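# have a look at this prediction, sequence included:
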Amino acid sequence: MSAAKPELNTIVHLFSGFLGTGKTTAIKSLLAQKPEHEKWVIIVNEFGEIGIDGAVLSGDEVPVAEISGGCLCCVAGPQMTVTVTKMLRENRPDRLIIEASGLAHAASVIDELNTPPLANSLTVGAVFTVVDPSQFIDSDFNLQALYQDQIGVCDVLVASKVDLCSDDVMNRFRERAAKLFPPKAFVAEVDNAQMKLAWLDTEVIQKPRYRITSLPDNTMGYQTQGFTFPHTSDFDGERLTQFFDALPSMTEGLVRAKGVFRVLGTHVWLNWVDGHWGANQVSWRRDSRFELIAKSFDADKIEKALQDALEHR
């Protein structure tokens, strides 16, 4: 009797971004650098019925499958599971690259990839979103939920078409990108979406505690601290509410507190500023994390309070 094949653990990378930002070009540039010993497969999601991007990517000796007629997370959702399963079974690849439609809600795609049966064979690696810097700094674009979703979910933010942007646009892009929360693991600036192969291995694991950079050199005398929790940890919504209500009494001179937390299988953004806090759903799908700025506080006490707010099974 032959030995059973080891369980497949393919690394999957999602590429999202609005129409025309250069996702296909970015993937083609990576294909040109693919190590000979690695086996890759690609799945392209087209909004229309005719797959153009799939045709562009074919011919590189890398299997390409297309899902057309809808975005991955809605109309084509069940088809994605079937297509991914088929590609994994037939090719047993080291990496799977998924190019999402420009209209795809990237967070929903990540949720499906992290859910059995796909989660049994896949590890979600660095997630990329390709943006046009001139759109990124445009307030009209940033008001669109879909645009916020695509930017919020990624680990690596790729500014394409940099050669077509003015210095003013790029300076405004860098300023806005530096303020994103949670912060990106890496922000790349490229001409014509030309990627570097090493970016696929961008580190996405966070330390349990970290110093945040909101106040350079701590010149204002404030204390800052960040905390992270594994992406599998769920927080209890009621206990999380009690934690935020109690924050002013747990700190001296509270200035800012913000965090993203996994609650009931989704992620919410809680933001305390000017004496009030509010909550919104966000597309972030990595860890849960909390950042605090105040005149003084006991970091161990804050961490214990956060631990107490976790769901205990």
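Ah, there it is.

# drop to CA atoms for contacts and neighbour counts, all remaining ones
Noted.

# number of nearby residues for residue 233?
For residue 233, the count of nearby residues is 15 (other Cα atoms under 10 Å).

# now do it against residue 306, distance only.
Per Cα to Cα, to the nearest Å, residue 233 is found 11 Å from residue 306.

# mutual contacts of these two, please.
Counting by Cα atoms under 8 Å, 6 or more residues apart in numbering, residue 233 and residue 306 have no shared contacts at all.

# what's whichever strand or helix holds residue 150 in contact with?
Applying DSSP states H and E as the criterion places residue 150 in helix 145-153. Outside helix 145-153, the residues within contact range by Cα under 8 Å, 6+ apart are 16-18, 103-107, 127, 129, 141-142, 157, 181-182, 282-285.

# in that helix, what counts as buried?
By neighbour count on 16 or more other Cα atoms under 10 Å, the buried set for helix 145-153 is 146-153.

# for the strand or helix carrying residue 90, what is the distance to the chain centroid?
Per DSSP H and E: residue 90 is located in helix 77-91. Chain-centre distance of helix 77-91: 22 Å, with Cα atoms, centre = their mean, to the nearest Å.

# put this beside the first:
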Amino acid sequence: VLRRAKPDRLFIEPSGMGHPGGLFDVLSGEHLGKTLELRATIALVDMTEVAQRGELFHSEAFRDQVHCADVVVGARADVASTSDVEAFQRWAVDELYPAKSHVTTIAHGALPLDILDIACGPTAPAPLLSVHRVAAATAAMAAGGGGGMGPLGSVPIPMVVVPGRPQRVLGGTSEFKTAGWVFSREDVFARPRLTALFEALASEPRVKRFKGVMRVGAEWVMPIVQVEAGRANGVRVKLEPIAYRRDSRLEVIVMVSSSAGNEEGACNE
């Protein structure tokens, strides 16, 4: 199609074409990457399905399509209830990681064309945290709520990232300090070292939450923390494949004492 028609813009609806991340890899790879300029990948989501959280919501295909997308659009606003829309917004804004470049809703299938040109490169992690969100996550962990993988949130501020030179964003409050690193999608990490890093973070009492998506070889992975009584530090980190492809990133929240000094020193520690 590209050679024959030479289109100004080519739309690809990938259903039935395999893994979304794999398709992204092909389109941005050695052969097509120099010919194509990839714009925003859009996931069109039925808001009533998200609210119900049924079989489709939990399917691997749905999860991969959403993770690969830069933009998530909640469809059927004309028939969705107020609670459906609120459930979609909580999921799309607070639960999805990494944060999307844009989240919106549409009615009657009317998708604004300007969505096609939304910036879709790396974005900066949020420099400041919601105190109540961190406190709630800490309380949930104290009650046995899991391995510190709650939502951190991001703001869609574009940033330039070059290979080998990650961007860092620091922030926090008087009680919690945060650090976020964004790496070029060309940076490739070693699986054993990543696993060791994440297990060290998971077993450090001062680390209250962390999240990451990192490139390992030809795929991207996300750390999943599991409690394992037989291990010395009590935790095991499993690196699960994820369809996200735009960059690699790590975000950490650390609890600090009043004597810990400035936020940069606390995060470096």
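It's in. Fair warning: this is a prediction, and the values are worked out from it, not measured in the lab.

# so the helix holding residue 150 of structure 1 corresponds to what in structure 2?
In the comparison with structure 2, helix 145-153 of structure 1 aligns to the range 60-68 (TM-score structural alignment).

# start to end distance for stretch 214-225 of structure 1?
In terms of Cα to Cα, the two terminal residues of stretch 214-225 of structure 1 are separated by 10 Å.

# buried subset of the contacts of helix 145-153 of structure 1, written for PyMOL?
This is the PyMOL syntax for the buried subset of these, where burial follows 16+ other Cα under 10 Å:
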select buried, resi 16+17+18+103+104+105+106+107+127+129+157+182+282+283+284+285
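
# how about residue 154 of structure 2, what does it touch?
Neighbour list for residue 154 of structure 2: 98-99, 123-126 [criterion: Cα under 8 Å, 6+ apart].

# swap in 10 Å and give it another go.
Applying Cα atoms under 10 Å, 6 or more residues apart in numbering, we find residue 154 of structure 2 in contact with 93-94, 96-101, 123-129, 180, 251.

# show the buried residues in these.
With burial judged by 16+ other Cα under 10 Å, the buried subset of the contacts of residue 154 of structure 2 is 93, 96-101, 123-129, 180, 251.

# show me which of those residues is closest to residue 81 of structure 2.
Distance to residue 81 of structure 2 across those (Cα to Cα) is lowest for residue 93, with 18.2 Å.

# wait, isn't the closest one in contact with residue 74?
No. Residue 93 of structure 2 is beyond contact range of residue 74, at 11.6 Å (criterion: Cα atoms under 10 Å).

# still on that earlier bit, ok, average deviation of the helix holding residue 150 of structure 1 from structure 2?
Comparison of helix 145-153 of structure 1 with structure 2 after fitting gives an average deviation of 0.7 Å (mean Cα distance after the TM-score superposition for structure 1).

# how about residue 27 of structure 2, what's its match in structure 1?
By TM-score structural alignment, residue 27 of structure 2 lines up with residue 113.

# show me where the stretch 101-250 of structure 2 has strands.
Assigned by DSSP state E, counting those that start in this stretch, the stretch 101-250 of structure 2 shows strands spanning 102-105, 123-125, 154-158, 167-172, 176-183, 207-216, 219-227, 235-242, 248-255.

# measure the counterpart of residue 247 of structure 2 in structure 1 to residue 214 of structure 1 for me?
Correspondence of residue 247 of structure 2 to structure 1, assessed by TM-score structural alignment: residue 287. Here residue 287 of structure 1 is placed at a distance of 20 Å from residue 214 of structure 1 (Cα to Cα).

# how near is the match of residue 27 of structure 2 to residue 285 of structure 1?
11 Å.

# what's the answer for residue 154 of structure 1, then?
9 Å.

# okay, and the common contacts of these two?
106-107.

# wait, what's in contact with residue 216 of structure 2?
187-192, 194, 239, 241, 248.

# out of those residues, who's nearest residue 204 of structure 2?
The nearest member of the contacts of residue 216 of structure 2 to residue 204 of structure 2, counting by Cα to Cα, is residue 194 at 15.5 Å.

# returning to that earlier point: tell me the helix or strand right after the helix holding residue 90 of structure 1.
Following helix 77-91 of structure 1 toward the C-terminus (DSSP H and E): strand 95-99.

# now do the buried residues in the next helix or strand after that next one.
With elements assigned by DSSP H and E, the helix or strand that comes after strand 95-99 of structure 1 is helix 106-113. For helix 106-113 of structure 1, the neighbour count (16+ other Cα under 10 Å) marks 106-110, 112-113 as buried.
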